[in-house]
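can't give you the sequence, but here's the structure:
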C-alpha cells in the first residue's frame, strides 16, 4: 500500500482466540519487506482491521489490473466464540462487504482503513434525504425505510459540538435494539448488542460491548450498513470499523440519537439496498 508516495507492506494476522473483544479477529502490522524478512514500523500494536466481533480470516483479491491498483478484501462474518451455535435464521453465516484497503493517518499513527469498495454504491436504491437537525438530549426518526426494508444503508455526518458523549440506536417494533456509542472523553467507540434480538444461543455472543479506540474529532462521517443479520459500521472512510452480527425478530426501522450537550446531524441519507 502507498502513503504519501511511499510504499509500505502490511502483514495481516488472523488469530483465534485473542481478538480485542474476544474470540476471532484480524490484526495487522505496517512495515517493510525485503523478500525474506518483514520489519514492522513502530506503532501502538496490536492494531485491528475491524474491532467488531464478526470479521475474521479475510482474504484479498489477486490479479487486479494495474490500471485499477486497489487492494480489495473480504472477511468471514462470524466468530469462533459462537460460530457453531448461531441460530439458523435466513442463512447460517455470511461474508462482509468487499472493502478497499488503504493507508491513512488517524492523527496518532498510520492505520489500514477499509471502507466499502466503490462498487457497493451501485446497490443503492432511491435515497431518503433528511434535512440537518440538532439533537439536545434525544431525537428519534421512525420509518427509516417506508417499506420496512430490512436491508439498507445510512450515511450521515455528525458534528460533536458541545457533546463529549453521544449515541445512535437502531431499534424495531418490539424494542430490540443495537447501540452505537461514542465516548470522546474515554476515547472509546462501542457497540452493544445485548438487546439486539436473539442472543441466548451463546453466553459469549453479547456478554460484553465491543469496544474500539476512538480519536477525538469535531466531525464523524458514518456509513452504517444493515442487513437481515448484520451491521457494518464505517467511521471516517473506514479509519475505524466495527462489524457485528445480530438476530432481530423484526427489521430495525427506527433510529434514536442520544447525547449529553448537543450534536448536529448533517447530510443524513437512507438508501434501501437493492436485492
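Right, received. Where do you want to start? All values derive from a computational prediction rather than experimental measurement.

contacts, neighbours, all on C-alpha from now
Will do.

Ends of stretch 93-107, what's the gap?
35 Å (CA to CA, to the nearest Å).

chain center to that stretch: distance?
What separates the centre of stretch 93-107 from the centre of its chain is 9 Å, taken as CA atoms, centre = their mean, to the nearest Å.

Would you mark the buried spots in that stretch?
93, 96-104, 106 (16 or more other CA atoms under 10 Å).

What of stretch 45-61?
So for stretch 45-61, counting by 16+ other CA under 10 Å, buried means 47-58.

let's bring in a second model and compare:
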C-alpha cells in the first residue's frame, strides 16, 4: 500500500493550510486511491507539509516531520516532532495513517510523577524546574467496555500566576478535544482555539493518550496514534503545571499515567548565553 500526500494552502477545513493523504496502489506510473475520501492526519490546525525521510528499511515504520504552523496565522518557524507512521486497516473507517512520536529515549529525562490508580482523582505535576520547559505524558486506560460519555479523562497545562492554560480531554467513546483558548499572548482572528475529533472505543475496552508539551507547542496522540493533533499556543508566561484527572469512571476501569521531563535537543549546540546561532560566517583577515 502506498500513501499520496498533498499539502494545500488555502483550503483546510478550519482555514489556512493542511495536509491530506490518500492510501492507494502505485504501479510506477499511476497512483490509484482506495476511495475518494480526503483523509487528514491531524485534527488540529498546525500540521502542514509533512515530509517523509528516504532510506528507512523495508518493514520499518515510515518516518516524517512536518511544519508546525498554519499559513493563515502568520507564524511559520517551528517543526513538529518526528513521527513513526504506518497504515492500519481500522474496520470502522478503513485505512488510517497511524502516527506516534519517533523514539524519544535520547531526550527522555527524569520521571516527574506516575500513578497506577488515577480513577476519579487528580494528579498535579509542577514542572517549573525543567530547564527545557518540555514534558512528555501518557495515560493507559483499560476496562472501558460499555462505558459511556459521562466518563471523562482531562488534562490542563497552565501557569498559576498568569492564569493562562491549554487543556484537552476525552468523553469516553465519543469526542476528544483540545482547547488553546486560555492563553493571551497572541491575537489573530483566524487563530481557531478549539478542536475535536471522534474517538470510538475499541472492542477490548482499552484506550491510550500520549502527549508532548514543548514550550509553546502541544502534540497529542490519541488511541495508539489513530488520530493526532498539533496545536501552537502563545502564553504571556511559560506554562509550568500539568494536571491529569478522571471523573465518573466505573469500578471496572483502570487508569495509569506517567509524566517525564524532556531534555533540550539543542543543549549541546548552545553558546554561553544559551542561544543556538546556527552556521556562522567569518572573514579571514
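Now that the structure is in, tell me what you want to look at. Everything quoted here is computed from the prediction, not taken from an experiment.

circling back to that earlier point, would you tell me which one of the buried residues of stretch 93-107 of structure 1 comes nearest to residue 248 of structure 1?
Proximity of the buried residues of stretch 93-107 of structure 1 to residue 248 of structure 1 (CA to CA) peaks at residue 93, which lies at 14.9 Å.

any idea what the closest one aligns with in structure 2?
When structure 2 is aligned by TM-score structural alignment, the residue opposite residue 93 of structure 1 is residue 77.

Please apply the same query to residue 188 of structure 1.
Aligning on TM-score structural alignment places residue 188 of structure 1 opposite residue 175 in structure 2.

how much space between its match and residue 168 of structure 2?
Taking CA to CA, one finds residue 175 of structure 2 at 11 Å from residue 168 of structure 2.

Compare those two (neighbour count), which wins?
Shown here are residue 175 of structure 2 and residue 168; by other CA atoms under 10 Å, residue 168 has more neighbours (19 against 15).

from what I can see that one touches residue 154, true?
Yes. The pair residue 168 of structure 2 and residue 154 qualifies as a contact (CA atoms under 8 Å) at a distance of 5.8 Å.

can you list contacts of stretch 27-39 of structure 1?
If you take CA atoms under 8 Å, 6 or more residues apart in numbering as the criterion, stretch 27-39 of structure 1 is touched by 8-15, 40-41, 45-49.

in structure 2, what residues pair with that stretch?
Counting by TM-score structural alignment, stretch 27-39 of structure 1 corresponds to 20-32 in structure 2.

Buried residues of the matching stretch, list them for me.
Applying 16+ other CA under 10 Å to stretch 20-32 of structure 2 flags 20-23 as buried.

Look at that stretch and report the distance between its end residues.
Note: stretch 20-32 of structure 2 ends 15 Å apart using CA to CA.

next one: stretch 226-241 of structure 1
Start-to-end span of stretch 226-241 of structure 1 (CA to CA) is 14 Å.

next one: stretch 74-86 of structure 1
End-to-end distance for stretch 74-86 of structure 1, by CA to CA: 21 Å.

Contacts for stretch 2-14 of structure 2, please.
Contacts of stretch 2-14 of structure 2 (CA under 8 Å, 6+ apart): 16-26, 45, 48-50, 71-72, 192.

again with stretch 127-136 of structure 1
Stretch 127-136 of structure 1 is contacted by residues 145, 257-272 when judged by CA under 8 Å, 6+ apart.

One more pass at 7 Å, please.
Applying CA atoms under 7 Å, 6 or more residues apart in numbering, the external contacts of stretch 127-136 of structure 1 come out as 259, 261-271.

These in helices, which ones?
Residues of the contacts of stretch 127-136 of structure 1 located in helices (DSSP state H): none.

which one of those is nearest residue 70 of structure 1?
Taking CA to CA as the measure, residue 70 of structure 1 lies nearest residue 271 of the contacts of stretch 127-136 of structure 1, at 25.3 Å.

if I line the two up, what does that closest one land on in structure 2?
Per TM-score structural alignment, residue 271 of structure 1 is aligned with residue 260.

Please report how far the closest residue to its match other than its chain neighbours lies from residue 194 of structure 2.
Nearest in space to residue 260 of structure 2, with sequence neighbours left out and distances taken as CA to CA, 6 or more residues apart in numbering, is residue 111 at 4.3 Å. Computed as CA to CA, the residue 111 of structure 2 to residue 194 of structure 2 distance reads 30 Å.
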